[in-house]
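Chemist: Kindly return the folded structure for what I paste below:
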Amino acid sequence: MLKEFRDFIARGNVMDMAVGIIIGAAFTAIVSSVVEDLINPIIGLFTGGIDFSNQFIVLSGRGDYASLETAREAGAAVFAYGSFLMAVVNFLIIAGVVFMLVKAVNRAKEAVSRDPKAPVVEEPAGPTELEVLMEIRDRLKA
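Modeler: Coordinates of the predicted model:
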């Protein structure tokens, strides 16, 4: 059983998936930092200093909370639309980068699979339709 498990783990697909998950987790931290530390301040410049990650609406009660964190600590039900918008921005950035990476990997695989030194072999062309019809005609005459 231990040998089967070791063989399963040693397969390329499982190892590739594990590496992908680890890199994905690290990449998510980088993208979160880009959004929080770079994109939010730029958006804040255009919106008059509004921090979108701290935008919320209190759904329960009439509490006047200074921040999303204090509203959550007080146990108020909040609609944190700013956090949601930032999650959407994170997703779009990650999806865009993953798309570009997959596209680059596919191009690299294509380039490797094509050998520029290999001669292009043209398949012999079969008889044309006219030649086939003429052959049928000739056989029918005979």
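
Chemist: hey, let's count contacts and neighbours off CA atoms from now on
Modeler: Will do.

Chemist: I figured residue 32 hits residue 90, correct?
Modeler: Yes - if you go by CA atoms under 8 Å, residue 32 and residue 90 touch, sitting 6.4 Å apart.

Chemist: Am I right that residue 125 is in a helix?
Modeler: No - using DSSP: H, G, I helix; E, B strand; the rest coil, the assignment for residue 125 is coil, not a helix.

Chemist: what's around it, how many residues?
Modeler: Burial of residue 125 is recorded as 6 neighbouring residues (other CA atoms under 10 Å).

Chemist: do the one 3 residues further on as well
Modeler: Using other CA under 10 Å, residue 128 has 9 neighbouring residues.

Chemist: Could I get the contacting residues of it?
Modeler: Residues in contact with residue 128 (CA atoms under 8 Å, 6 or more residues apart in numbering): none are found.

Chemist: The structure of the following sequence is requested for comparison with the preceding one:
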Amino acid sequence: MLKGFKEFILRGNVIELAVAVVIGTAFTAVVTSIVNNLINPLIGAIFNAQSLDTAWPVTIPSITGEDATIHFGAVVGSILSFLIIAAVVYFVFVLPMNTLKERAEAKRKAGRPDPDEPESELTLLSEIRDLLAERPTGEAHQPKH
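Modeler: A predicted model of the protein is given here:
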């Protein structure tokens, strides 16, 4: 039982996932700070609200007498946070990793024909010629008389 648990914990995917969660949490704190302390006040000043959380309020009358208020600014703030996080993740992590992956793939394929492409007759004939040229002259097939 402990051996299975040890194997599970030491798998690369579990460790990578744990690191991703920690980095994601720290990154979320940075983005939240940017939105709350930079973007919210700017938009709040434009729309005469204290922050995005209180911007664009819509009050809905209630039967019980207590009106409900929808704050569309809070939704916009959440969307901005998501877009900022998505942009940074893409440009800082995904794009560089894809570029490195493409470069490694190009290096690996350098000098080798694409296996999906069928070889042309000219290529095959050139290979046969080269193989025949490499053979010693004594091995050539001599016709019988």
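
Chemist: Please state their TM-score.
Modeler: Put the two chains on top of each other and the TM-score (TM-score structural alignment, normalised by the length of structure 1) is 0.65; 115 aligned residues with a CA RMSD of 2.9 Å.

Chemist: helix or strand right after the helix or strand harbouring residue 99 of structure 1?
Modeler: Element membership for residue 99 of structure 1 (DSSP states H and E) is helix 81-113. Sequence-wise, the next helix or strand downstream of helix 81-113 of structure 1 (DSSP H and E) is helix 129-141.

Chemist: Could you list the residues in contact with that following helix?
Modeler: Contacts for helix 129-141 of structure 1 (CA under 8 Å, 6+ apart): none.

Chemist: And it, what's buried?
Modeler: Of the residues in helix 129-141 of structure 1, none count as buried by neighbour count, 16 or more other CA atoms under 10 Å.

Chemist: And it, how far out from the chain middle?
Modeler: Mean-position distance between helix 129-141 of structure 1 and its chain equals 57 Å (CA atoms, centre = their mean, to the nearest Å).

Chemist: Over to stretch 2-22 of structure 2?
Modeler: Relative to where its chain is centred, stretch 2-22 of structure 2 has its mean C-alpha point 21 Å off (CA atoms, centre = their mean).

Chemist: again, but for stretch 19-31 of structure 1
Modeler: For stretch 19-31 of structure 1, the distance to the chain centre is 12 Å (CA atoms, centre = their mean).

Chemist: average gap between it and structure 2?
Modeler: In the superposition with structure 2, the average deviation recorded for stretch 19-31 of structure 1 is 0.8 Å (mean CA distance after the TM-score superposition for structure 1).

Chemist: Identify all contacting residues around that stretch.
Modeler: 90, 93, 94.

Chemist: Having no further points to raise, I will conclude here.
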